[in-house]
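Undergrad: structure here, sequence nowhere to be found:
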């Protein structure tokens, strides 16, 4: 059972335990038949499973997850930010789902007494050549309907973040922080209370034709476990392209893993940062850049950089898999991306090796920051979807195959940030898609 320690912002230190998740004991002697199986125990998969049973309570639904616990990878390794929808192209799914998801998730957190903090966010321009991009970002956030967003001057920046210097900033007061793995476990507990089943240590390696009438898809795990289902939903994150291809899906978009490495402010310097401090994004580069992110335990994460991981789940430099690495670096989309941004890629690798260089980036926003005030912190891996042309797939991407067994499975092949913030809104959209494709309402009668 996971325990979250909360200090600083919530008074005295106290702990909040995750709700107990019960994995059903798997047996090949029992009838492992389902109306729908969700592949992937991250926040999008579990939120969708919960929403499916809220909408269609008579269905028999299972979540299968290859790890020994839920939310192990992207959900459990991200910065914990509740995004408000500043960056995303107006009219895109990301923009619509983020703003809707923001309200849904805050309502859910309040209803279930899950701790969070609306610490706010500043996107800070430190140079005159960033002001036009900042203005465009502000206009975009207004068009997206981001609540209570403002464009503020340097004096107001100092009032919100006394140690931060900037010319102007976009202020989003409703940006917050939360533990997304904890939220996922709350979703999972509710899913179980609705009758859903969770099968852990179930690493899907094969989809095939089932011999059981009415259950056309057989799903086999790496260790030979087998279940049958009428329909499937794959929300497999870093493994989403592999899972899609197992059921006859297209080779692209491909998932390329980028590791983000954070620094930590030492405890005695955590007072330097109150909320999220972000740079103005460079429209010519694919990532947001380093930023300051508070956590619920009071720690302050600095970063991340963005370096190529040597395997899909490569959280350290030493995590290496020859087959995965070869597949990544020979991918035509990745080759084109690397050729497009060679200087950026080299700079990120250099940051990983030289903390002084990363601190210099951060000093643009908090000038009195010193190298000996920081230490190495955690890392996460981002599942970056790429087209064959090497273009970043920025929006949500869904696919259903047109041949057996893919025709019975909906794949969420890309759920980028703000996927966690948007998870409840994504779950509603996915459930609508599943009902339109597979007529779940008829199964629910």
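TA: Thanks, I have it. Predicted model, so just to flag it, every value in this text is computed and none were measured.

Undergrad: for the rest of this, base every contact and every neighbour count on C-alpha atoms.
TA: Will do.

Undergrad: end to end on stretch 72-79, go ahead and measure it.
TA: Using CA to CA, to the nearest Å, the span of stretch 72-79 from its first residue to its last is 14 Å.

Undergrad: do stretch 62-77 as well
TA: Counting by CA to CA, you get 24 Å between the two ends of stretch 62-77.

Undergrad: then stretch 435-443?
TA: OK, stretch 435-443 end separation, CA to CA: 10 Å.

Undergrad: so which elements touch the longest helix that the chain contains?
TA: Using DSSP state H to assign secondary structure, the helix with the most residues in the chain is helix 93-111. Other elements packing on helix 93-111 under the criterion 3 or more CA pairs under 8 Å, 6 or more residues apart in numbering; DSSP states H and E are helix 131-144, helix 423-438.

Undergrad: below is an additional structure, to be compared with the one above:
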């Protein structure tokens, strides 16, 4: 089968996946039949995490060959491009969780990367607002976690009532405001373009419209304690023609996002298989409709609700300073259910007016929607009952398989740190 791939020099050509690299550049393994592997690494999934991981491998292992497989015609068209584009500080996920560790490390890496590579970003800061005693207590728990000597590096401070009125007169906060000065926003599209460009410049290969339909460990003669120690065969279907071919590698990384559990289940035994749940988030645009125009200079989030599957319908800004709201949480059966729901506008308006009481209903309209991959139907964002952490690990009993599951928020913030962790899991 022929697939469109992009060469390191940026020239587009129609090539067979099996002929991208000549045999002299392939890695040989002993087997029942002499076998040359096509690549050292295959990364499945061209979202921001897959792009960051693939680029990390080419950056740190320049002599190795790396293939990035993406099922859509362009990278980053699923969760990575349908989110709030927020650089999170690491407030919500508990001291010892992988989400907290990777979010904080990723925040530093991301700010540094954006500065070095001219990726647009702004460290605008965030206010978390409480309207009653219970919400105030939730903010106190966040403050205590961040202010304690845990080495978390998550600065926070309380904002006084006079400062609230002076800086954000449209924002209501009857009980308290906690500020996160390290929270920011980033142009996710520009970030992914930069990662892809570096990956290709460093010798990586991108295969688009290439859906993975099967993954199997290659057979090997003699004693074998780990499946995949002879490498992996990845069966790929051309999304346009439906034709299939197989490409092999010593190592593969499952960074397929909304498809990651499907890839996992291609390999795992029945008792190890997982289910993925789809949390749709509807976003709403803000366009002044003749009444007083709301002006806000930072992100505004409601206090987190215990056990909630999201952070509430919050106010975010884009790089031009335009206001938008979202996401809410709507459980859906398909990751393709991406039409924003106009019938959820009243519910969103009621939530937003808790902290922006003067918002004119005529200014709000459905804008877009995204899907968050959840490992549990009621997986909480805030650590506690039902909390679902990131899974970034070598799979036990297998050689050369790194699995990334449940990579939702703060996945964008954590992307460079996840890539760093994957490379260290593979090479120490």
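TA: Received it, and whenever you're ready, just let me know what you need. Everything numeric in this text was worked out from a predicted model, so none of it was measured.

Undergrad: re earlier: want to try JSON lines for the helices and strands packed on helix 93-111 of the first structure, with mean neighbour count as columns?
TA: Formatted as JSON lines, those follow (neighbours: other CA atoms under 10 Å):
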{"stretch": "helix 131-144", "mean neighbour count": "18"}
{"stretch": "helix 423-438", "mean neighbour count": "20"}
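
Undergrad: got the angle between the longest helix of the first structure and helix 131-144?
TA: 70 degrees (axes from the mean of the first three to the mean of the last three CA atoms, to 10 degrees).

Undergrad: what range in the second structure does helix 93-111 of the first structure sit on?
TA: Applying TM-score structural alignment, one finds that helix 93-111 of the first structure aligns to the residue range 98-116 of the second structure.

Undergrad: give me the mean distance between the matching stretch and the first structure.
TA: Once the two are superposed, stretch 98-116 of the second structure sits an average of 1.1 Å from its aligned residues in the first structure (mean CA distance after the TM-score superposition for the first structure).

Undergrad: what's that stretch in contact with?
TA: With CA atoms under 8 Å, 6 or more residues apart in numbering as the contact definition, stretch 98-116 of the second structure has outside contacts at 87-95, 119-121, 152-154, 191, 389-390, 410-411, 413-418.

Undergrad: for the aligned residue in the first structure for residue 88 of the second structure, what are its contacts?
TA: Counting by TM-score structural alignment, residue 88 of the second structure lines up with residue 83 in the first structure. Neighbour list for residue 83 of the first structure: 98, 102, 175-176, 418, 421 [criterion: CA under 8 Å, 6+ apart].

Undergrad: list the members of the residues you listed that persist in the second structure.
TA: Using both residues aligned by TM-score structural alignment, their matches' CA atoms under 8 Å, the second structure keeps these contacts from those: 98, 102, 175-176, 418, 421.

Undergrad: need these in TSV with neighbour count, can you?
TA: Output for those, formatted as TSV (neighbours: other CA under 10 Å):
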residue	neighbour count
98	30
102	26
175	24
176	26
418	21
421	30
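
Undergrad: redo those as JSON lines? Include distance to residue 218 of the first structure.
TA: As requested, these are arranged in JSON lines below (distance: CA to CA, whole Å):
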{"residue": "98", "distance to residue 218 of the first structure": "35"}
{"residue": "102", "distance to residue 218 of the first structure": "37"}
{"residue": "175", "distance to residue 218 of the first structure": "42"}
{"residue": "176", "distance to residue 218 of the first structure": "41"}
{"residue": "418", "distance to residue 218 of the first structure": "32"}
{"residue": "421", "distance to residue 218 of the first structure": "32"}
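
Undergrad: closest to residue 14 of the first structure among the residues you listed?
TA: Lowest distance from residue 14 of the first structure to these (CA to CA) belongs to residue 176, with 19.9 Å.

Undergrad: wait, that closest one touches residue 119, no?
TA: Yes. In this structure residue 176 of the first structure lies within contact range of residue 119 using CA atoms under 8 Å: 5.3 Å.

Undergrad: returning to what we had before: which residues of the second structure does the helix or strand following the longest helix of the first structure align to?
TA: For helix 93-111 of the first structure, the succeeding helix or strand toward the C-terminus, using DSSP states H and E, is strand 121-125. Under TM-score structural alignment, the match for strand 121-125 of the first structure in the second structure covers residues 126-130.

Undergrad: over to stretch 356-365 of the first structure?
TA: Per the alignment by TM-score structural alignment, stretch 356-365 of the first structure matches residues 346-355 in the second structure.

Undergrad: which residues touch that stretch?
TA: Under the criterion CA under 8 Å, 6+ apart, residues 129, 131, 171-173, 302, 313-314, 326, 328, 359, 361, 364 lie in contact with stretch 346-355 of the second structure.

Undergrad: which among the residues you listed end up buried?
TA: 129, 131, 171-173, 302, 313-314, 326, 328, 359, 364 (16 or more other CA atoms under 10 Å).

Undergrad: which of these sits closest to residue 11 of the second structure?
TA: Minimum distance to residue 11 of the second structure across those is 39.1 Å, recorded for residue 326 (CA to CA).

Undergrad: how near is that closest one to residue 155 of the second structure?
TA: Noted for residue 326 of the second structure: a distance of 24 Å to residue 155 of the second structure, by CA to CA.

Undergrad: for residue 274 of the second structure, same thing?
TA: Look at residue 274 of the second structure and residue 155 of the second structure: by CA to CA, they are 36 Å apart.

Undergrad: ditto for residue 364 of the second structure
TA: When distances are taken as CA to CA, residue 364 of the second structure and residue 155 of the second structure turn out to be 33 Å apart.

Undergrad: re the thing from before, return the member of the contacts of stretch 346-355 of the second structure nearest to residue 51 of the second structure.
TA: Proximity of the contacts of stretch 346-355 of the second structure to residue 51 of the second structure was ranked by CA to CA; the top entry is residue 326 with 25.5 Å.

Undergrad: quick one: map the closest one onto the first structure.
TA: With TM-score structural alignment as the criterion, residue 326 of the second structure lines up with residue 303 in the first structure.

Undergrad: which residues touch the nearest residue to that match once chain neighbours are set aside?
TA: Leaving aside its chain neighbours, residue 303 of the first structure sits nearest to residue 290 (4.1 Å; criterion: CA to CA, 6 or more residues apart in numbering). For residue 290 of the first structure, the contact set (CA under 8 Å, 6+ apart) comprises 278-279, 302-305, 361-362.

Undergrad: many thanks, we can stop here.
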